[in-house]
Each structure stands twice: as C-alpha cells, then as structure tokens.
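Student: mind looking at a prediction? Sequence and model below.
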Amino acid sequence: MSTNPHFEYRPVAPSPQGAAARAADLSLIVAGAIAAAQIRFADIASVRLDTSFVAFSCAFALVLFPVFGVYQSWRGRSMLRLAGQLALAWLIVQCGALVMTFTLHKSGVVSRLWLAYWTGLAGGALICVRLAAHVVLRRMRHAGMNLRSVVVVGRGLYCQRMLRNIAQSPESGFRVVAVFNADASSRVSASGITTFEDDAAFIAYVRQQGMRELWLALPLSDERTILRFVSEFREELVNIRFMPDVSALSLFDGGLTDVIGMPTINLTASPLPPHALLNKEIFDRCFAALALISLSLLMLAIALAIKATSRGPVFFRQLRKGADGRVFRIYKFRTMRLHGEQSGVVMQATRNDARVTPLGCFLRRTSLDELPQFINVLLGDMSVVGPRPHAIEHDELYRKVVAGYIQRYRIKPGITGWAQVNGYRGETDCIEKMQGRVEHDLYYLRNWSFGLDMKIVGATIVKGFVGSNAY
C-alpha cells in the first residue's frame, strides 16, 4: 500500500449544472436587454436593440462567469458572498462588452440610459433567480430532501465543534451519518450519529453504505491517521476533504493555496486568496475612477476654498505604510494651518485643536478631506475598503503594544473600513481605542467578502461621513 500523501481534489458538481445554468443566464441577459429597450424607448416603433453589444455580453458572460465561481456549488457557502461575486462578474462583463462595442462596432451610438437599465435589470434578475433557487433548496434541505451524507474522522473538541456546526446549518445540505473517533481517550458523539472506535469497522461501513464524502477533522500532527484513510480510499470514488485544526497556529482562517506546485496552508499570510485580491483590485480601480469623475466639481470647489481661506498647499501629503509594509505617499485635503513639528513625532488632531482651520474642521467632520485618497486607490496604493493607514511613527509605537497590529498590513489600507463604520474613527488617545480598532480590522480580514465591502461602503455613505470623534 502506497504511503505517498498525494491528494486529488474532486470538486463537487455545481448545483445549477452545466449547459442548463449557462443557457438560463444567457436568456436572462437577453431578456434584460429587450426589457430595457422597451423601457428606454417609449415609442415601440423607435425601439433599438444593439444586438452586437448583447452578443458581446453573452460571450463575455460565458467566459468570465465560471472564472468568478458563479457556477460552483452553493452547498455550505454564503449566499451573500455569491451574490457579490455575481454582481462584480456582471459589471466586468458589461465593461468588457462596452469596450469591444466601441472598438469594433461602428454603426450608431449605444444609448447610455438603455445600458444602465439593462445592466440593472439583468443583474437583478441573475441574482434574484439564484436567491429564489437558494430559498427553495434551503426549504427542501430543512425538510430532509436534497441532502448529502457525510462520514467524519476526527478527534477531540475540534471534531465535536464540526459536528455541532453541521447540525446547526441544515440549509447547507450536509448530514453526518457516522463518525470515527481517532482518539480513544476522548469522547466524540452526537445524537443520531453512529460512532466507531474501530477503524476497520468504520471503513467497512463506508464501503457498504456507498458513502461519497469523507471529512478528516484532524490536527496537522496526526499524519498517520490522515495517510491511513487517504491510502485506503485512493482507488475509490470517495471525496476526501481534509479540514485541519490549525486554530492554535494560524492568525487567519488558513486556506489551501498552491505554491510552486505544492499544496500550502497559509498560517500568517494574506488572508485573501489571489482571485479575491484580483476582484477587489478591479472593483477598486473602477470605483475610484467613477468617484473622481463624479466628484471632480466638488473637489475643485474644496480646493479653491482651501486656497482662499488659509496659506499653504491644497493637499496634505504624508508617508504611510501599505500592503506588506510598502511605503507610499497619501493625499488628503489640507485641514490645518502650516506649522512645524518635531522630527519623528506626529501629533494627532484633538478636540478644539488650534491648528485646524474652520474649513478644515468641517472637512474632517464630514470626511471630505479624505476624497483625494481616491487618487491613491487609482494608483494602486490603497483600496476603497480596508484597514485605515496610520502615520509611520504611530505604526512603530502601536505594533509593540497592540496585539495583531501589524497584521492589518496584510492587504491594502482603505479609505473606509469596518472599524470606521463601527465608531472607531478619529483620535486614538488611548491604547484601548487602538485595540478596538485593530480587533475590528482583524475581523474584516477574517471575514472578507465582496458583500461585506458593499455593506461598509453603504454604511459609510449613510452614516459614516459625520462622526462626533472626528476632529
């Protein structure tokens, strides 16, 4: 029997499967284009449908939707995150089709209003259909249908926690039917689940019942048990999934990645996988470009007001740390009078700070002084959402006294963040405030999703521009 621990990943078949799912999406895209044309052009005789644009969108959707994981199985995954991935994929599809249309299509001009209606209608339909299907599947699974049986090999509290999580998430569609306890000194049990203490009896049960899902809930150190079951079912159609207990080692939820062709578990690396970073990067650049265009008149008015009310430059520039500790120059509207500071010392603005101009006080309270940071986003130094960057002098101070502080720089810093919309903005005049900010930043890193970014952007727009502790 071979002892080479070669893991072969066998993906679960997607729930909205193959050609049917793709055909349904294309139908919704075309129907959205037709409906948008009916809304845009009140006179039926004047309805114009740019068929080449629609064809380009369908072609891009066929290529890009699978790349963004739109057709992956929903089982056990966050629907909010899937909706965010689909929304981002659809926006990129439309951008790609628009570029192709204006590059190759020479007849006529695309109606901007029609394009906006189409993008909104088709995007909403794509998401709503999936949400409806998800609701139906949840109800079926709660009723005991469409379930996937799982057998688990585990030990101790970690295995017990996994069994509890599965039992509390019936909508995921997984049901544990048997457990092999790999540690005779500890007890693993759950209501309605057969428990085995003998591995041979457990293996016989898996084969007799024709089980197709085997989960290994074991610590990394239990190599012997891992190899035992991988080797045992190597030549059989059993999906073996290793869910290692790395809670004592990893700062973030360790994900499996590929490095030089070898499977690697990240313990203290970037918590976002490469495809997520790419999605975030595309969104950031597009959002920043649109923000700078739409806010250009407001920013020009603020710049003129600054020049008219106080001496000095329009922009305040300061060195900050970005992703992986790379130093960049941040841009903000100047809110203080020109003053001297001791080298290596940065004094935060305090309440009734004499250095802050009356206009600067307004800009700080409304966060309008942060608008130039969209330039940093467009340059690739910052993100729209992420941990707020601090002065380098403060970094050197807080990294020594606040646990996990430096881990904030695993990703690009943001204009707004989870800490800011939860009240942690402005002056940090005590360690407890900075500790609270860092805890919220680390929560964001552990739980990032496109949906969470949209929630933070929405919260910033609704309530984040005015804060009692921003001065």
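Tutor: Ah, there it is.

Student: from here on, just use CA atoms for contacts and neighbour counts.
Tutor: Noted.

Student: give the buried residues for the longest helix anywhere in the chain.
Tutor: Taking DSSP state H as the criterion, the chain has its longest helix at helix 112-142. Neighbour counts over helix 112-142 (16 or more other CA atoms under 10 Å) mark 114-115, 117-123, 125-127, 130-131, 134, 137-138, 140-142 as buried.

Student: after it, next one along is what?
Tutor: strand 148-154 (DSSP states H and E).

Student: rewinding a little: the longest helix of the chain to strand 148-154, inter-axis angle?
Tutor: Interaxial angle, helix 112-142 versus strand 148-154 (axes from the mean of the first three to the mean of the last three CA atoms, to 10 degrees): 70 degrees.

Student: and helix 112-142, what other elements does it pack with?
Tutor: helix 18-40, helix 79-104 (3 or more CA pairs under 8 Å, 6 or more residues apart in numbering; DSSP states H and E).

Student: now the angle from the last one to helix 18-40?
Tutor: Our comparison of helix 79-104 with helix 18-40, counting by the same axes, to 10 degrees, yields an angle of 70 degrees.

Student: against which helices or strands is helix 79-104 packed?
Tutor: Using 3+ CA pairs under 8 Å, 6+ apart: helix 79-104 touches helix 51-67, helix 112-142, helix 450-459.

Student: ok, which of these comes nearest A24?
Tutor: helix 112-142 (9.1 Å; CA to CA).

Student: ok, structure two:
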Amino acid sequence: MQAHVRHSVKNGAFVNKSLSVGMFCEPLHGQELAHETQGQTHVVRRLRLDDLNELMTLSGEVSFAEIDQVHILTPWQHAPLVMNNVNLLRHLSAEVIVLAFDPQVGQNLASRQEFGRSLQSSRISICAVEPPISGWNLWLKRKEDIAIAAVVLTLLLPLLLAVALMIKYDSEGPVFFRQRRVGLNGSIFEILKFRTMYMHQTDPDATRQTGKGDPRVTRIGRFLRRTSLDELPQFINVLQGTMSIVGPRPHALQTKTEGKSLEELVEHYAARHRVKPGITGLAQVHGLRGELDKVEKLRRRVDYDIEYIDKWSIWLDLKIILKTLPLVFYDKSAY
C-alpha cells in the first residue's frame, strides 16, 4: 500500500492537508492529483503500507499531521474488504474516499495510447467517510470560537483575577489545574481549569471521578464547580485551537464507568473525536453533566455528541450557547 501526502490551498482562505493512499496496487500519480485539483495539490512524500492491519498506523499519522482527506486505491475485487475495514478511520475528522480500480481496464486503455485517461476511466470513487465539518464551515466555526473566546476573556478578566485570588486564599497550590484529555482525532492535549481540589488530592489522570460531596473538593472549589466558573480557563484552550466553544466534552485518559474504559462500553465512542471537544455541548444542555457512574449515562452522552456532529450548523452552536448561559447560575447536575 502506498500513500501520497499532499497539501492544497482553496480560495486563499486556509490550508488543507491531504493523504492519498494506494492499496494493493499503484497509487494515484502526483501529476494526476495536481491535474484534478487544478494545481492546488502537491505531493510532498509517499508511504508504503503492506496490508489493512496497518490502517491503525495510518490513523495515527492522519491525526498527528492534521490531514483532512484520505484516498484509498484498491482493485475492484478487494473493495468490499476495504469498505469493511475503513471503520478503523471513522473516528477521524478526515474525509475517506475509496477508489475501486481495475488494472486490466487501465492497461487496455494505455495500450490504445490513452494513458492520460486510463486511471480516471477505470475507477469508481466512493466516499466512505464524510468529514463532519469542512471547507468554509470549518473556517467559520474557527472564527466563531476566536471571537467568542476573545470577548469572554476580555470582559471577564476582573472575575478571572478575583477567582484566582479566592483560590490562593482558600488553599495552597497553583491557581490552574492541568489535565491531559482526548481531543480531535484522538490526539492528546492539556486542558486548563481553575483548581477546585486540595493540591495533595488532585487527580491528573482522573482515576477516580469527582462525586457529589467529594471531600477532595475545597470550599471555594464547590462554588466554582456548581457555577461552572472552574471551566473559564478553557477559553484559553479555545484560542490555542485545541478546543471549541461547542463540541463533545473531552474526557480524561483514565476515565472509567462501572470499572471499564469508555471505549469498551460504547462501540461508536471514538466517533465523538471527529470534531474538536467543546466547553459546552448538546449533551450538557440536556442535563448530562457530572459523574459518569452509569453506562446508560455514557451512552446518552455519546448519542447526543454524535447527533451534534451529524446536525452541526452555526445556528445549532448559537442555540447551545444560549441554552448554556442559564446553567451557569443553576444546574442540578453540576457539583
């Protein structure tokens, strides 16, 4: 299996990175990729993978390099197998296109001195995985995030300073709590929160979820968690680009429900990583906050996350933001 990594620029607005993968036969030529995209694509390197099992390796590369399109070229007789195994890439934000190719047709066309059309004429293009948000919508959502985060941090700067002083007065330790969480395409990032626990009892890996009446939470911490003020530093994450204002809430690496990892309990759990995690989300405005102590709670959250991804629009984002505002003052699920 061979692959092309390519870069493209559309309308001068933003840069897309794409990966073209050839499986069990010769991949698309770099010249053809450039021709089909009117010179907006350039192949910068090639990969070789031996079988479908290496799709997981490809998955990691797509995530790390923030690639937004994957082309899989395969003989027609292997297309059903490829379509079945492409599920290994369904947790990515990338678009996955399967190109079913018949080498014999290509050879026949080439023998007629029609090589320039041989690849185009001998394949069928199948969009196996559609990107959740792409093109100008992706650009628009990013602008929305930057604008809202900048306004919130500017307007609430006095409040942020007051909260920081209260935390320092209430208990020893840093103002911020940093925790590794799972973000876009399964990548790991460091989330920022105001510290709400006693320093010696903080749990960076979330081996134990915070419960109601948790003795590890400080006096100020209870107030911050109840009002969601502990989440305010995440607007910094939004400006950094690791989070969005609206999206599935990110979970810590060691979070478990009923003693099992979240991926074990919900088959399509990883699909929620196809968009950036959010400060708030569709699940949260439906009352699904707090401790994930039951499998049913987890399933309902994931279902709402997938619904958000499937139905995304700027108007849905704004609707969720407006529904979130009253929850700052009172949310029975927050503790």
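Tutor: Looks like it arrived, so ask away. These numbers were taken from a predicted model, which means no experiment stands behind them.

Student: will you turn the helices and strands packed on helix 112-142 of structure 1 into CSV that also has mean neighbour count?
Tutor: Formatted as CSV, those follow (neighbours: other CA atoms under 10 Å):
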stretch, mean neighbour count
helix 18-40, 18
helix 79-104, 18
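
Student: dump the ones you listed to TSV, plus distance to G312 of structure 1.
Tutor: Output for those, formatted as TSV (distance: least, CA to CA, whole Å):
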stretch	distance to G312 of structure 1
helix 18-40	49
helix 79-104	40
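
Student: can you say which of those helices is nearest to K463 of structure 1?
Tutor: helix 79-104 (22.0 Å).

Student: output the residue interval of structure 2 matched by that closest one.
Tutor: Following TM-score structural alignment, helix 79-104 of structure 1 has no partner segment in structure 2.

Student: structure 2: helices as residue ranges?
Tutor: Under DSSP H, structure 2 gives helices at 30-36, 55-65, 79-85, 103-111, 115-121, 135-155, 157-170, 219-227, 234-240, 262-265, 295-311, 314-329.

Student: got TSV for those, with mean neighbour count and distance to D203 of structure 2 too?
Tutor: As requested, the helices of structure 2 are exported to TSV (neighbours: other CA atoms under 10 Å; distance: least, CA to CA, whole Å):
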stretch	mean neighbour count	distance to D203 of structure 2
helix 30-36	15	49
helix 55-65	16	27
helix 79-85	14	37
helix 103-111	15	56
helix 115-121	16	55
helix 135-155	15	27
helix 157-170	14	17
helix 219-227	19	14
helix 234-240	20	18
helix 262-265	15	18
helix 295-311	18	21
helix 314-329	15	24
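
Student: for the residue lying closest to A34 of structure 2 once chain neighbours are set aside, list the residues it contacts.
Tutor: Spatial nearest neighbour of A34 of structure 2, chain neighbours left out: T41 (4.9 Å); criterion: CA to CA, 6 or more residues apart in numbering. Residues near T41 of structure 2 by CA atoms under 8 Å, 6 or more residues apart in numbering: 6-9, 33-34.

Student: which one of these is nearest L119 of structure 2?
Tutor: Of the contacts of T41 of structure 2, the one sitting nearest to L119 of structure 2 (CA to CA) turns out to be L33, at 11.1 Å.

Student: map T218 of structure 2 across to structure 1 for me.
Tutor: In structure 1, T218 of structure 2 lands on T357 (TM-score structural alignment).

Student: hang on, the earlier thing: so can I have TSV of the helices of structure 2 showing distance to R272 of structure 2?
Tutor: Formatted as TSV, these follow (distance: least, CA to CA, whole Å):
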stretch	distance to R272 of structure 2
helix 30-36	31
helix 55-65	14
helix 79-85	19
helix 103-111	37
helix 115-121	34
helix 135-155	16
helix 157-170	30
helix 219-227	24
helix 234-240	18
helix 262-265	11
helix 295-311	6
helix 314-329	16
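
Student: for R181 of structure 2, find the nearest of those.
Tutor: helix 234-240 (11.8 Å).

Student: and the closest one against structure 1, how far off on average?
Tutor: Compared with structure 1 after fitting, helix 234-240 of structure 2 has a mean deviation of 0.2 Å; criterion: mean CA distance after the TM-score superposition for structure 1.

Student: what sits against R45 of structure 2?
Tutor: So R45 of structure 2 contacts 3-6 (CA under 8 Å, 6+ apart).

Student: do that again at 10 Å, thanks
Tutor: Contacts for R45 of structure 2 (CA atoms under 10 Å, 6 or more residues apart in numbering) come out as 3-6, 19, 30.

Student: cool, A20 of structure 1 as well?
Tutor: A20 of structure 1 neighbours (CA under 10 Å, 6+ apart): L26.

Student: same question, G451 of structure 1
Tutor: If you count contacts by CA under 10 Å, 6+ apart, then G451 of structure 1 has 78-85, 87, 457 around it.

Student: aligned partner of it in structure 2?
Tutor: Per TM-score structural alignment, G451 of structure 1 is aligned with W315.

Student: next: K400 of structure 1.
Tutor: By TM-score structural alignment, K400 of structure 1 lines up with E264.
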